[in-house]
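Participant: Following is a predicted model, sequence given first.
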Amino acid sequence: MGPERNPANVWLKVAKIAFAAAFAFLAARLFYIQVVRHGDYYADALAQHRLSITLHARRGRILDRNGKPLADSLDAFSVWLYKPRVPEGELGLTAMQLASVLGGSSADLLRRLADGPSYVRVARHVDPKTAERLRNLGIPALDFSHDPVRFYPNGHTAAQLIGFCDADSKGIEGVEAAFDRYLRGKDGFRLLHRDALGRPISSPFEAEVPPRKGYDVRLTIDLWIQTILEEELKEACLRYRPKAGLGVVLDIPTGEVLAMASWPFFDPNRFRLYPKESWRNRVLCDFYEPGSMAKAFTAAAALEYGVMTPDTVIDCEGGRYALHGRVIKDAGHHGFHELTLTYVIAKSSNVGAAKIGEAVGAERLFRMLESFGFRSLTGVGLPGERRSLLRPVSRWTKQSVASISFGYEMCVTPLALVRAYAAIASDGTLPSLRVVSSVLDGHGEPLSLPSLAPKPRKRAISPATARKLRKILRKVVLDGTCRRALIPEYAIAGKTGTAVKVVNGRYDWSKTLSSFIGFAPLREPRLLVLVSLDEPTKAQYGGTVAGPAVRDVLRRSLEYLGVPHDPADETTKRK
């Protein structure tokens, strides 16, 4: 047997090969660990010896148009406990000391501390006085980090518009959510070194990156006018007991929303105590058939297209009119006969409006409603706004022209209705509504944001048609459906609406959306106000339940703005 066939030599060769392979594997593995994955393992090693504490940024303020705070952040702290620094066997005593200041059960706190990580948060949003009392306990294991808490200094005022934040100061409703990226700022951090037991140690490598405060957001809202609107809306709601209510005040020349309110109110400082339905911004989200408030647009079509004049006489058939297989009735058992177009609107005759619509025709009526913006958003730039529903003419039935002429078979939002009436109250141009005027950087300078730049107005009707409509709407207050809005200080014009609601697929005449939309002074309109009550129970007609609220909001707001008293109509010359 040759040496090459000796079994011992064979096994020796096998062993050498196996050893070489193992060595090669270990070398490759070592190369992978020390070269390829060096960064990952180095990061893991650092993580074991570093402790990062988030330093929460102070959220930017939300301001009214005059710089008054609507939302702010208060100084507060998170309280932390480094358990390795607590002497052995004294965690229970520490829990008792902390509970004596923070309140609550020391046993519950002890369980939370015992079950938590070595660096455990004891409490959040602790006010400065309480934090100072905790510091005075002399517990070496305690640490504090800045943790501001959101605060709404005016309580329920403009709550549905402003919205609110969660515990981490993230906006989850309203302007707080829509502009969260600007308001929230940027968190910083504090970096500590710790030993193998997780205990913080002093080190020259300890670092801190301070947080950057969020930007302020300035609204077009005027806090005082907002207060006026909410006071009058609340009074109307308490008197007539609706399911809900809403109101808007608009600056007509600029398209800026000066006030926006939804009832029932809620306090964003304690939002969890209120039903979610009360958080809803009804001005943005409500979606309904406008009823008689749409008759002004039907009249606008007749005037704009030269179909009728304000003095055209219309036979209102004694309040009952058979058309396309149904009977159209005037509300309140009114037996109107011959009325001019002006008084069809002033007295709010459904029959008269249907006849005006039939004379205008489907295509022109549709084009007019579209020109008033009922197929587009208002430009207000807030989440949750719905687009009005106006079906194309191809989907209308024979009854549609008559129904749409007095505000049915179409659905609008309150903001869309306000924008459309602003065109009538001005020179016939449709404004792009605004509720946020600017975002202010850390130096108080406005950012250049295209989304906030004023948009050009779009023409809805001619200036001549707008003037005629304003005179017609003045008759609503002088001797029409809202004489309750007649006051000596200012000439108010507007339109009532008492829209019957659909319940279980059928119109229920006991449930209405009752509204009045008005503007003043008539000769040089400055403010427009809408108030709507959803299912009022003590009365139903818009002129009764909403008219006085609009009247008083207009009077008080115009006086606050320093607008001179002017009870005269457009045609009256100034002396």
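Facilitator: Cool, the structure landed. Numbers count the residues shown, from 1 in each chain.
Participant: From here on, just use CA atoms for contacts and neighbour counts.
Facilitator: Will do.
Participant: quick one: contacts for R65?
Facilitator: Neighbouring residues of R65 by CA atoms under 8 Å, 6 or more residues apart in numbering: R218, L219, T220, I221, D222, L223, S437.
Participant: Excluding residues flanking it in the chain, which one is nearest it?
Facilitator: T220 (4.9 Å; CA to CA, 6 or more residues apart in numbering).
Participant: Tell me which other helices or strands the longest strand along the chain touches.
Facilitator: Looking across the chain with DSSP state E, the single longest strand is strand 506-520. In terms of contacts (3 or more CA pairs under 8 Å, 6 or more residues apart in numbering; DSSP states H and E), strand 506-520 is packed against strand 493-503, strand 527-534, helix 542-545, helix 547-560.
Participant: Please identify the deepest-packed of the ones you listed.
Facilitator: strand 527-534 (a mean of 28; mean count of other CA atoms under 10 Å).
Participant: here's the one I want to compare it with:
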Amino acid sequence: MTVQPRQNNLEVRWIRFRVLLVATGLLFGFLLLIGRSFQVQFFQWEGWASVANKQIRRDFHIEARRGEIYDRNGQELAISIELESLAANPRAIKDPEGAAKKLAAVVEIPATRLEKKLRQHRAFVWLKHYLTPRQTDAVRALGLEGIHFVKENRRYYPNVELAGHLLGFVGRDHIGLEGLEVAQDLLLAGESGTHPGAKDARGQIIYTHGLPAASGPQAYSLRLTLDKRIQYIAERELQKTVTDYGAKGGMIVVTEPKSGEILAMAVFPSFNPNSFSSYGPAVWRNRAVTDAFEPGSTFKIFLMAAALEEALVHPDDLFYCENGKYKVVNHTIHDLKKFGWLSLAQILRFSSN
């Protein structure tokens, strides 16, 4: 009878020990948690705050608006216009096939191609760059979930083919590829900027420092010596002359004699820089700048004018034209006809070499 109370006493003591052990463990863990919290909040807060900021904060890229190009009178030759481009978040689209069919009728892209993009396991895909205002309104009217717009700047040449060879064009990435657009790309492109912001768990942009400026960074613009009216006349007459004589092409450069300023630079065949990809490199080439030509008989006028101005010759002076053949070292210069004695005026008249 004396053994029973003793066993009960041992069990009670063992239970108390276990409770005390668990309580001690919990208290120790709680103290560690408080100590760690104190360490993080008072001694390591700068480091952890930096990690958190890196995870949510972003410096969003803001593209500089490309500078304009004007003629000498301030007439626009090349400008940048802001258009809506179409993008999608495929993860938010429940019916890719239905959405593709509705969009295809508006943006003029095959539904099968759109559906393939809308079925991608990505958060962002481009559907079409540079929508027309009518297309933008039509897509908005559809009210499709997961479809959104992105504003993009597009280079536009309002005079179509006018001075196309001189102006050149830019690519999709807004980098100059031909003409003045590439020659002055550093000035026209400017420097892009950034705007601070953050992204939430859904990837939505949060502008923590207010909305970015509507215009964005601005680049330099160019004002040329070119005169739009003279350029138009030069191109019109050049096209007419090439067509009338069945020539392969032609060039006209109009300059201001006293200053040397270029007033017009026309090349034919011409091209439309708004749709430059429809042409080829041979057509893009500004032959008035890149190609070298012998001045030929046209330079006789300047040579003769200089000789008369210096009083080295007179209009009635006679020169022997070697009967159409004259040898200089190892080269023989030929005339169109076998001329004998000609006066200075006759040399110019018959274009004798």
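Facilitator: Thanks, I have it. Treat the numbers as computed from the prediction; the structure is a model and nothing was measured.
Participant: I'd like the contacts of R65 of the first structure as JSON lines, with secondary structure appended.
Facilitator: JSON lines is the format used below for the contacts of R65 of the first structure (DSSP: H, G, I helix; E, B strand; the rest coil):
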{"residue": "R218", "secondary structure": "strand"}
{"residue": "L219", "secondary structure": "strand"}
{"residue": "T220", "secondary structure": "coil"}
{"residue": "I221", "secondary structure": "coil"}
{"residue": "D222", "secondary structure": "coil"}
{"residue": "L223", "secondary structure": "helix"}
{"residue": "S437", "secondary structure": "strand"}
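Participant: before we move on, the earlier item: which stretch of the second structure lines up against the longest strand of the first structure?
Facilitator: Alignment note (TM-score structural alignment): strand 506-520 of the first structure is unmatched in the second structure.
Participant: what does stretch 459-468 of the first structure give?
Facilitator: So stretch 459-468 of the first structure is aligned with nothing, judged by TM-score structural alignment.
Participant: so how far is G155 of the first structure from the residue nearest the centre of the first structure?
Facilitator: Nearest to the geometric centre of the first structure sits G174, at 3.3 Å (CA atoms, centre = their mean). Noted for G174 of the first structure: a distance of 15 Å to G155 of the first structure, by CA to CA, to the nearest Å.
Participant: Check P117 of the first structure too.
Facilitator: Counting by CA to CA, the gap from P117 of the first structure to G155 of the first structure is 38 Å.
Participant: Counterpart of V209 of the first structure over in the second structure?
Facilitator: In the second structure, V209 of the first structure lands on P212 (TM-score structural alignment).
Participant: show me what contacts its match?
Facilitator: H195.
Participant: Now do the SS call for it.
Facilitator: Assignment for P212 of the second structure (three-state DSSP): coil.
Participant: Could you do A201 of the second structure as well?
Facilitator: A201 of the second structure ends up coil, using three-state DSSP.
Participant: how much space is there between it and Q55 of the second structure?
Facilitator: Taking CA to CA, one finds A201 of the second structure at 10 Å from Q55 of the second structure.
Participant: likewise G210 of the second structure?
Facilitator: For G210 of the second structure relative to Q55 of the second structure (CA to CA), the value is 20 Å.
Participant: before we move on, what about R91 of the second structure?
Facilitator: 22 Å.
Participant: More neighbours: which of those two?
Facilitator: R91 (15 against 11; other CA atoms under 10 Å).
Participant: What lines up with A104 of the second structure in the first structure?
Facilitator: So, by TM-score structural alignment, A104 of the second structure is matched to A99.
Participant: go on, E322 of the second structure?
Facilitator: In the first structure, E322 of the second structure lands on E317 (TM-score structural alignment).
Participant: Near the nearest residue to that match once chain neighbours are set aside, how many other residues are there?
Facilitator: Nearest non-adjacent residue to E317 of the first structure, counting by CA to CA, 6+ apart: H337, 5.3 Å away. For H337 of the first structure, the neighbour count with other CA under 10 Å is 16.
Participant: how about the helices of the stretch 201-350 of the first structure, start to end?
Facilitator: 223-240, 282-285, 295-304, 341-347, 350-360 (DSSP state H, counting those that start in this stretch).
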